[in-house]
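J.: how does the following fold in three dimensions:
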Amino acid sequence: MGAGESKEIRGYTIDEKLGSGCFGEVFKCNKDGKTYAIKKMVVNDSATIKEVRSHMGLSHINVVKYIDSFSDEGYLWIVLEYCSGGNLNDYVLRQNPNSSELIRCIRQVLYGVEYLHSNRVLHRDIKPDNVMMQGNTLKLADFGLARIWSLSNDSEYYDLKGQKGLGPPYYTAPEVQLGNITKAVDIFSVGCMIIAMFSRTTISWAGGKQLLAPYINNPNNQITDASEQAKKNYVGKLNGLTGGQKDMVVKMVEDKWRNRPSATAAKASF
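T.: Modelled structure (predicted):
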């Protein structure tokens, strides 16, 4: 669809392209006077179906709302709540919010993660550009890597052995490479996001776009690769966080996933 062109599908008038990624393209669309975001995906395996399943039925102020989904023209289309404020990555880099505002953002993200985990949903792709903004409200988005898990007990963490999948660079917990996927991977990602937001460290991505990325001193020294002492020293130097909040961030990015706090425990520090 070229610039300035629009098309209609299942009653939705599709307008401008909002973005694209590994899992599809996202467009702005309208239906019955309301504006939505619509995601266009190729259905080539069960992953796309899992995205729909993991998102359906979720209803929380800090999670982008699922509206509808259907197959047409050989693609899977997922209709979502439209957030006019852009994403958290661009907000932090362009608006340079103060520490109080950053804490407010973190708290909302943790509310969203807490809700997902209470509904047995692992997001697995938490990073600033997957957090959308609608006014002063932040909403977790992009469930392309999300999974639903079933528990046979009430343990805080539950292994999904063999469920390998890549998360976002700089935000992926070390155990993911071993196929050890638990709720703790989301906690690690949020901890990395906090570090990136307060340090303002960035990398250049496609087209020269600047993305917040947590690392120590240089982009080759990711949080995932750093020693526990190096992480503690680096977080300790961040301005705008209390001592207790710094201690919590260090716990959130521990290598040992069993030692990481729950979203509820992390939220209590912010």
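J.: C-alpha only now, for contacts and for neighbours.
T.: Fine.
J.: tell me the secondary structure for Gly162?
T.: Assigned with DSSP: H, G, I helix; E, B strand; the rest coil, Gly162 falls in the coil class.
J.: Asn218 sits in which helix or strand?
T.: Here Asn218 is covered by no helix or strand, with elements defined by DSSP states H and E.
J.: residues contacting it?
T.: Applying Cα atoms under 8 Å, 6 or more residues apart in numbering to Asn218 gives no contacts.
J.: any idea how far Ile203 is from it?
T.: According to Cα to Cα, to the nearest Å, Asn218 stands 10 Å off from Ile203.
J.: which SSE is Met41 in?
T.: If you go by DSSP H and E, Met41 is part of strand 34-42.
J.: what about Arg94, how many residues nearby?
T.: 9 (other Cα atoms under 10 Å).
J.: buried stuff in the helix or strand hosting it?
T.: Secondary structure from DSSP H and E places Arg94 in helix 88-95. Of the residues in helix 88-95, Leu88, Asn89, Asp90, Tyr91, Val92, Leu93 count as buried by neighbour count, 16 or more other Cα atoms under 10 Å.
J.: that older thread, so which elements touch the helix or strand that the strand holding Met41 is followed by?
T.: On the C-terminal side of strand 34-42, the nearest following helix or strand under DSSP H and E is helix 46-55. Packing partners of helix 46-55 (3 or more Cα pairs under 8 Å, 6 or more residues apart in numbering; DSSP states H and E): strand 147-148.
J.: and the next helix or strand past the strand it packs on?
T.: helix 184-199.
J.: nearest spatial neighbour of the residue nearest to the spatial centre of the chain, skipping sequence neighbours?
T.: When Cα atoms, centre = their mean is applied to the chain, the residue found nearest the centroid is Ile126 (2.3 Å). Of all residues not flanking Ile126 in the chain, Ser189 sits nearest, at 5.8 Å (Cα to Cα, 6 or more residues apart in numbering).
J.: following up with a second sequence; could you model it the same way so I can compare the two?
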Amino acid sequence: MKRKTLRRSSRNSKNCGMIMKGSLANHFTVQLDQVSLNLSLQQNSSQFQNLPDFEANPSAAEPLSQDIDGGDKDFILSQDFFCTPDYITPEMPAMPINLDWNKENVQCPNSPEKIRTVRSKRPKLEGNMVTFPGSNISGHQELVELEIETLGTDETKTEKVVQLQKNHSYVSQSAVALRCRVMPPPCLKNPYLKNASEMDIDPFGNQRSKCAGFYPAGVGGEDLSRYRTDFHEIEQIGSGNFSRVFKVLKRLDGCMYAVKHSLKRLHHDTERCKALMEVQALASLGTHENIVGYYSSWFENEQLYIQMELCDRSLSINKPSKLSTEEEVLEAMHQIAKALQFIHEKGIAHLDVKPDNIYIKNGVYKLGDFGCATLLDGSLPIEEGDARYMPQEILNDKYDHLDKVDIFSLGAAIFELVRGLPLPESGPHFLNLRERKLPLLPGHSLPFQNLLKVMMDPDPTRRPSAKELLENPIFGRPPRTARSK
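T.: Okay, the predicted model is just below:
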């Protein structure tokens, strides 16, 4: 009886341990969970103490930063790099509890604001959790891992900031190329325009320092060629030491144009700015019947392209287009003088007037090629044109009367066209022309020859201005030549 009683009490105690319920069981479970949580935190904190101190020693963050970057620094950039606005959805307004969803015109709630967080890529620590057999602490295990992950995120933020400060916000080449495509070029100030102070402000000026140059090098290429896409090249109609000119057909409007592009690749910003002087001068002048029209310009493959009006021909001495009569010569001189008066009133000097830069279209003479154009006040660098048509003061680096330089060049150009022979580049005859020792021109009137001498006077103050030249009575009466009887 005694043995039997003991066996029954042992069986009852075992069952009681298995089916324990009520407050005692709950209390026992909470104690087990708390013990597990404390042990896990103690072991994790001991391992965190062995990690390097990023604040005290920033260099300790370098190996981990390399792991974060994955060895490849071509990471995706933020919107701050591309200078684009960051649109954030406003906060969702509180919805009334007694809202009737059956009614119409109910305001749609906005999406919540995106939370900007830095995701940690630190490897998760393993083997830090303590478990007890027969106990279920999965919920608390997730809580411990979440707390460790939060702690790692804070240290990773500090580590990432230190690394970015040391690397000075490295930007990959692919990102720079992408940014140059999506970002418009800067607003350049046109020095030939007066009262253009509003162009000084560039809204993206402070962000453009991350992009090399104000025009990306190599943008365009054969696959993205604007010249090949928009125009059909017909033939080359001109060439020089710095550029070539082609007769082209624009595919969209079906009209003919002249496209001039530089031969030299413009690698540096200084070279691009110098090449743009011609474009800016043409754009500031606007339209005039005696100036070659300007339409558009762009950079492609580090070369400058200029779309201009197509003319029939130039008055180059090397082409069979010599002016045959004095009437034709005076007509060409009168129209080019009107062009010079127009640009001089704009405060611009051409500095390269010669037969090669005088064009004719439908009987109208036009002045072109403003590659040497500058301001009359001398505020811009002065680049001399063809020395055969330059007066002596320019050869002596005296730039006080730049408008009279164009008058001398026009007289020398007309003198060359009348004679039908190119001007000398040096020698006694070269000096005689600059001393107003012009040979007689058989078959031309004395007033015409005297006008050329006045235009080529060695003293620039004695040369007429473009306005005074147009007021000369020789243009108001029919010319008297030796051929006319």
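J.: quick one: TM-score?
T.: TM-score of the superposed chains, computed with TM-score structural alignment, normalised by the length of the first structure, equals 0.78; 238 aligned residues with a Cα RMSD of 2.7 Å.
J.: circling back: so what's the gap between the helix holding Arg94 of the first structure and the chain middle?
T.: Taking Cα atoms, centre = their mean, to the nearest Å, the mean C-alpha location of helix 88-95 of the first structure is offset from the chain mean by 15 Å.
J.: flag every buried residue along the strand holding Met41 of the first structure.
T.: Using 16+ other Cα under 10 Å as the test for burial, strand 34-42 of the first structure gives Thr35, Tyr36, Ala37, Ile38, Lys39, Lys40, Met41.
J.: could I get the residues you listed as CSV with distance to Gly240 of the first structure?
T.: Putting these into CSV (distance: Cα to Cα, whole Å) gives the following:
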residue, distance to Gly240 of the first structure
Thr35, 37
Tyr36, 36
Ala37, 34
Ile38, 37
Lys39, 37
Lys40, 40
Met41, 40
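J.: picking that back up, the helix holding Arg94 of the first structure: what's the following helix or strand?
T.: Scanning forward in sequence from helix 88-95 of the first structure by DSSP H and E, the next helix or strand is helix 99-118.
J.: the second structure: matching residues for the helix or strand sitting right after that next one along the chain?
T.: Tracing the chain C-terminally past helix 99-118 of the first structure and defining elements by DSSP H and E, one meets strand 121-122 next. Aligned by TM-score structural alignment, strand 121-122 of the first structure falls on residues 348-349 of the second structure.
J.: now do that stretch: everything it contacts.
T.: The contact list for stretch 348-349 of the second structure, computed with Cα under 8 Å, 6+ apart, reads Tyr192, Leu340, Ile343, Ala373, Thr374, Leu375, Leu376, Leu402, Asp403, Asp406.
J.: ok, now stretch 224-234 of the first structure?
T.: Outside stretch 224-234 of the first structure, the residues that touch it by Cα under 8 Å, 6+ apart are Tyr170, Tyr171, Thr172, Ala173, Pro174, Ile216, Ile223, Asp247, Val250, Val253, Glu254, Asp255.
J.: how about the third one, what's its partner in the second structure?
T.: So that's Thr172 of the first structure. So Thr172 of the first structure corresponds to Met390, using TM-score structural alignment.
J.: show me the contacts for the residue nearest to its match when sequence neighbours are not counted.
T.: Distances taken as Cα to Cα, 6+ apart place Ser409 nearest to Met390 of the second structure, at 6.0 Å, with adjacent residues excluded. Neighbour list for Ser409 of the second structure: Leu351, Asp352, Val353, Lys354, Tyr389, Met390, Pro391, Met456 [criterion: Cα under 8 Å, 6+ apart].
J.: got TSV for the residues you listed, with distance to Leu470 of the second structure too?
T.: Output for the contacts of Ser409 of the second structure, formatted as TSV (distance: Cα to Cα, whole Å):
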residue	distance to Leu470 of the second structure
Leu351	19
Asp352	20
Val353	17
Lys354	19
Tyr389	21
Met390	21
Pro391	21
Met456	16
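J.: many thanks, we can stop here.
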